[in-house]
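**Q** Okay, predicted coordinates and the sequence, questions at the end:
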Amino acid sequence: MPRSIAVLGGGLSGLVTAFYLQKFHSADQALDLQLFEAGSRVGGVIGTRQVDVPDVGTFTLDMGADMFALDPPHAMQLVKDLSLEDQLLTPDADRAGALVVHRGKLQPIPDGFVLMRATKPWQLLTTPILSPAAKLRFLAERFIKPLASDLPDQDVSVGQFVRHRLGEEMLQRLVGPLVAGIYTADVEKLSMNATMAPIVKMVQQHGSLAKATLSRKKGDNDKAERSSAGARYSKFRGFRNGMQQLIDALSEQIGEQAIDLNTPVESIQWDVARNKWLVSTAKQSEQAFDSVVVATPSAVAAKLLRGVKAGKLIKPAVDAADELAAIEASSAAIVVLAVRKDQVERLPRKFGFVVPLIEGRKVLAVSFASHKYAVRAPEDHVIIRVFIGGSMQPELLENSDAGLIELAKQELADLIGLKGQETISQVVRWNDAMPQYHVGHLTRVERIRSAVDQLPNLWMVNNAMGGVGIAPLSGIAKQTAEEM
């Protein structure tokens, strides 16, 4: 008899798990794998649109992530396993770097500054972004004793950590907007241990960020950071035809016959007599599987587990459901514009910019996608991606798509001098798509895993359980497949 496995959810987590399950499965036993996706397409928040404009050219618009990190190496290994290496693009090094809005104008993020560490202190000391008092506070960091919550096995918010070590102004003007650009989160709630564990370890080991940076410099561990501003762009890759290439390759390998689209799972039940999971969908009342992988968002996973009614499994299922339901998620919208370069009076030569909340603007960040990869747009055009909403400005998402486009254009007119009618304007909304790693998140994940471990032949993998980004998620999904 073939081993039967149901994968619930066709986002990146579900696709990568399914791919590696097929890859790792023993050749002497058949595998009956079925992936259920509630929506009309797989890929979750990853997707690309190709738009042909007559007499202008072709535009490649990534509507979610537009690149992946090489570190950790799991995404690159996935690319190799899919034989996609020849489709990769390296971001344009001549335009690498990021800017930050300061008093209504764009200023370069100090060279060598990565999240909250300055590998080139003199660059930070000469930036107009910080006041003299903030620069003195930065210099004093080496003398600041760690918080009690900086100790091992404790947790603290990013806001509390940065405010204690580097001061309020550094938090508001640099670290806060950079972190918000990654996590769309409230830094006063965001967990240091869940998002920036290496930084916490540095302070634990060396006593301060300054001393840790000096130690890493002596060991030449910060070479990449010293040549970057805000992010290590040399450590990222994209695809020639957008991130959809990754999703298409995974789908092709898994097989069309194994993927059920427009098929939301309504319930899962454990059949004690047969030692199987019964999966009920909107299309079919019941299908039996030896194993189940829950790769849905946390809220959906919580609903499914709360419905488990098999005797001894009720308590661990409900325990896991309660913890999953407690993980908040934020929403965001991306307004994608394509405009002629001559429509932008002050077009930066960098990849994008972040916007501090203190600036009182209505955008989180702006990315120039065709600066990263020139092949994404005709030479005389630029693709601009504007990020709106997040946990700090959710009310902005009440605007219609047309309203979001106008809002984005108004902000860009003020910040970079955009004028005239755009060639392309599109909006994508990612509702409740970004799990919030609040203080204590890792402890919560441990409790979820402990409860799920008591459910026979059931595994869980999603971006709420750890891993923001394609690389970490790919690693977790692969590990799950190996365990199975």
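**A** Perfect, I can see it now.

**Q** okay, CA-based contacts and neighbour counts for the rest of this
**A** Will do.

**Q** Now His371: closest residue in space that isn't a chain neighbour?
**A** Phe351 (5.8 Å; CA to CA, 6 or more residues apart in numbering).

**Q** ugh, wrong one, I meant Arg95
**A** Going by CA to CA, 6+ apart, Arg95 has Lys350 as its nearest residue, at 4.7 Å.

**Q** Leu139 is in what secondary structure piece?
**A** helix 132-139 (DSSP states H and E).

**Q** Show me what that helix is packed up against.
**A** With contacts taken as 3 or more CA pairs under 8 Å, 6 or more residues apart in numbering; DSSP states H and E, helix 132-139 sits against no other helix or strand.

**Q** would you list every one of the helices in the stretch 1-150 of the chain?
**A** Ranges of helices within the stretch 1-150 of the chain are 12-24, 74-81, 121-125, 132-139, based on DSSP state H, counting those that start in this stretch.

**Q** Among the ones you listed, which comes closest to Ala338?
**A** helix 12-24 (27.1 Å; CA to CA).

**Q** what's next to the closest one, contact-wise?
**A** Here helix 12-24 makes contact (CA atoms under 8 Å, 6 or more residues apart in numbering) with 7-8, 31, 33, 35, 43-44, 46, 247, 250-251, 253-254, 293-296, 461-463, 470, 473-474, 477-478, 480-482, 484.

**Q** The residue nearest to Arg95 and Ala288, how far apart?
**A** Distance, Lys350 to Ala288, using CA to CA, to the nearest Å: 53 Å.

**Q** before we move on, what about Glu141?
**A** Per CA to CA, Glu141 is found 59 Å from Ala288.

**Q** same deal with Val439?
**A** Val439 is 39 Å from Ala288, by CA to CA.

**Q** alright, now check it against this:
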Amino acid sequence: MPEAGERDALVVGAGATGLAAAWSLAKAGRRVALLEASTRVGGNLRSERADEWQIEHGPNTVIMKPPLYELIEELSLLGEAQSANPNSRKRFIALHGRPAALPTRIWNVPGNPLIGWGGLGGLLREPFVGRGPSDEESLAAFVTRRLGPRVLERLVDPFVSGVYAGDPQRLSAAAAMPRLVELERVHGSLIRGGLARLFTSRRGRSTMPREWRGKLLSFPQGLQRLADRLAEVIATRPDATLTCNCRVQRIAREGEYWVAEVDDGRRWQARQLVLAVPAPVAARLLAPLDPALAEPLAEIVYPPVNVVSLGFRRADIAHPLDGFGLLIPHVEQRQTLGVLFPSSLFPNRAPAGHHLLNVFLGGRRSPQITEEDDATQIGQAIADLSDLLGIGGAPVWQRVVRWPQAIPQYEIGHLDRLAAIDAALARHPGLSLAGNWRDGIAVGDCLDNGRRIGERVAGR
């Protein structure tokens, strides 16, 4: 077989995690090869321009935190970064067939219809609720125990749908929202712990300018610009290579080297191998090598999600769309998980006089809807949103993007699965696994995790 060459490290998968890992290795002067199966980098960071419409196939924004700020500054992208419209702080949740805004100030909580008297009572009782059981709790059980059923039903349930497309009855509280569980463990109360951390964060110093802290951002070309720029800087390093349309079919250990065979017969080898791919892909590649390592990876669920992008004349939507978007709780009994308002967040996402909506269907609770044809998807989205947003006309532009395996679910048993993976990894020196199936699904989490793995591998 033809040899593609020996490297210090191979990184398989050029999504956000793999790109960040490869960039850390390249900066450290390591000979690194980044292999990507598709024809482009970025994974689910994919932006598309069609005439005057610009859509995101995956995430629409990232949250500016110190590690991301440092990366964007390092990539010379700070001048291009766009901060979302200040209205993005406003979020809507469907309540009895009408959009209700979440409170943006603590003193607005008591009168907010989403909270209600039942929710307010749960909030007031929360500091006096004892610590929970030692066994792993579902997110639904954790929230109900600490904050009551109203907060679960009207706030946490739609949030989980919007972030994970998941089911709070299945998600693990400790895996999906570890910060909440940590607040209970350390402070005995979410409210007391939240206030303590707020006080500490205000006293601490930040390497990030105040005007960027916590802001939602994108770029004029969309979030794919971040992935493309990482690919550009990796390519400038003389000892780094990035190869797309290069699907790894087999990995093996040969002496002190890891070998990756790609679909055209070439073989890449290195002492360090980073698999920055979805869990099912990692499971497939690792099964012949170590079934005990592949099994817990294969158990991680990825439900399907479809993104329905709809363009309307502004006059055909009564709602001002003056916020980030609208989430729909499961109790509202609609198929749609939620909708974002991209043309309200950033300029040039829609033609003048028009609105762009990004609607999400499917997820853990309703995977079957994603199998319907495009016309059915579009019809379902309009039916679910017409009364909520006051839609009075047909869309003038539309697009359906399908993700058959969208977002990994951190369900009950996830931490045990990760422990089993880490234990099995100890048998394979030089092998690292990374991706959004652990340590956070957000783009910023993936970039930071990739950076840390790259630095760790570079130091070996």
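**A** Yep, that arrived. Every value quoted in this text rests on a predicted model; they were computed, and no experiment measured them.

**Q** returning to that earlier point: what about burial for the contacts of helix 12-24 of structure 1, which qualify?
**A** 7-8, 31, 33, 35, 43-44, 46, 247, 250-251, 254, 293-296, 461-463, 470, 473-474, 477-478, 480-481, 484 (16 or more other CA atoms under 10 Å).

**Q** Just the ones of those in strands?
**A** 7-8, 31, 33, 35, 293-294 (DSSP state E).

**Q** Save those as a markdown table, and put in distance to Ala332 of structure 1 too.
**A** Converted to a markdown table, these look like this (distance: CA to CA, whole Å):
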| residue | distance to Ala332 of structure 1 |
| --- | --- |
| Val7 | 27 |
| Leu8 | 24 |
| Leu31 | 38 |
| Leu33 | 33 |
| Leu35 | 27 |
| Val293 | 27 |
| Val294 | 24 |
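
**Q** Leaving out sequence neighbours, find the closest residue to the counterpart of Pro351 of structure 2 in structure 1.
**A** Pro351 of structure 2 maps onto Pro378 in structure 1, with residues paired by TM-score structural alignment. Spatial nearest neighbour of Pro378 of structure 1, excluding adjacent residues (CA to CA, 6+ apart): Gly57 at 5.9 Å.

**Q** Over to Val339 of structure 2?
**A** The nearest residue in space to Val339 of structure 2 (CA to CA, 6+ apart) is Val359, at 4.3 Å.

**Q** Secondary structure element for that neighbour, which one?
**A** strand 354-362.

**Q** so what's Val457 of structure 2 up against?
**A** Neighbouring residues of Val457 of structure 2 by CA under 8 Å, 6+ apart: 25, 272.

**Q** which residues in structure 2 does stretch 471-482 of structure 1 align to?
**A** Against structure 2, stretch 471-482 of structure 1 falls on residues 444-455 (TM-score structural alignment).

**Q** ugh, wrong one, I meant stretch 329-339 of structure 1
**A** Going by TM-score structural alignment, stretch 329-339 of structure 1 sits over residues 302-312 in structure 2.

**Q** which residues in the stretch 351-484 of structure 1 form helices?
**A** Counting by DSSP H, counting those that start in this stretch, one finds helices in the stretch 351-484 of structure 1 at the ranges 369-372, 401-416, 441-452, 470-483.

**Q** Run through who's touching the first one.
**A** Looking back up the chat, that one is helix 369-372 of structure 1. For helix 369-372 of structure 1, contacts defined as CA under 8 Å, 6+ apart pick out 66, 91-92, 95-96, 349-351, 376-377, 382-385.

**Q** mean shift between it and structure 2?
**A** Its aligned residues in structure 2 lie a mean 1.0 Å from helix 369-372 of structure 1 after superposition (mean CA distance after the TM-score superposition for structure 1).

**Q** what do you get for the third one?
**A** In this overlay with structure 2, the average offset of helix 441-452 of structure 1 from its partner residues is 2.2 Å by mean CA distance after the TM-score superposition for structure 1.

**Q** give me the stretch of structure 2 that that helix matches.
**A** With TM-score structural alignment applied, helix 441-452 of structure 1 matches the range 414-425 in structure 2.

**Q** The longest one too?
**A** Taking TM-score structural alignment as the measure, structure 2 aligns residues 374-389 with helix 401-416 of structure 1.

**Q** buried residues in that stretch?
**A** Of the residues in stretch 374-389 of structure 2, 374, 377-378, 380-382, 384-385, 388-389 count as buried by neighbour count, 16+ other CA under 10 Å.

**Q** And it against structure 1, how far off on average?
**A** For stretch 374-389 of structure 2, the mean deviation from structure 1 after alignment is 1.7 Å (mean CA distance after the TM-score superposition for structure 1).

**Q** Once you drop chain neighbours, what's closest to Gln426 of structure 1?
**A** Nearest non-adjacent residue to Gln426 of structure 1, counting by CA to CA, 6+ apart: Val336, 5.2 Å away.

**Q** so how far is the strand or helix carrying the one you found from its chain's centroid?
**A** Using DSSP H and E, Val336 of structure 1 sits within strand 329-340. How far strand 329-340 of structure 1 lies from its chain's middle: 15 Å, per CA atoms, centre = their mean, to the nearest Å.

**Q** mean deviation of it from structure 2?
**A** Mean for strand 329-340 of structure 1 is 1.3 Å (mean CA distance after the TM-score superposition for structure 1).

**Q** contact partners of that strand?
**A** In contact with strand 329-340 of structure 1 (CA under 8 Å, 6+ apart) are residues 61, 63-64, 184-185, 380-391, 394, 397, 404-405, 408, 421-436.
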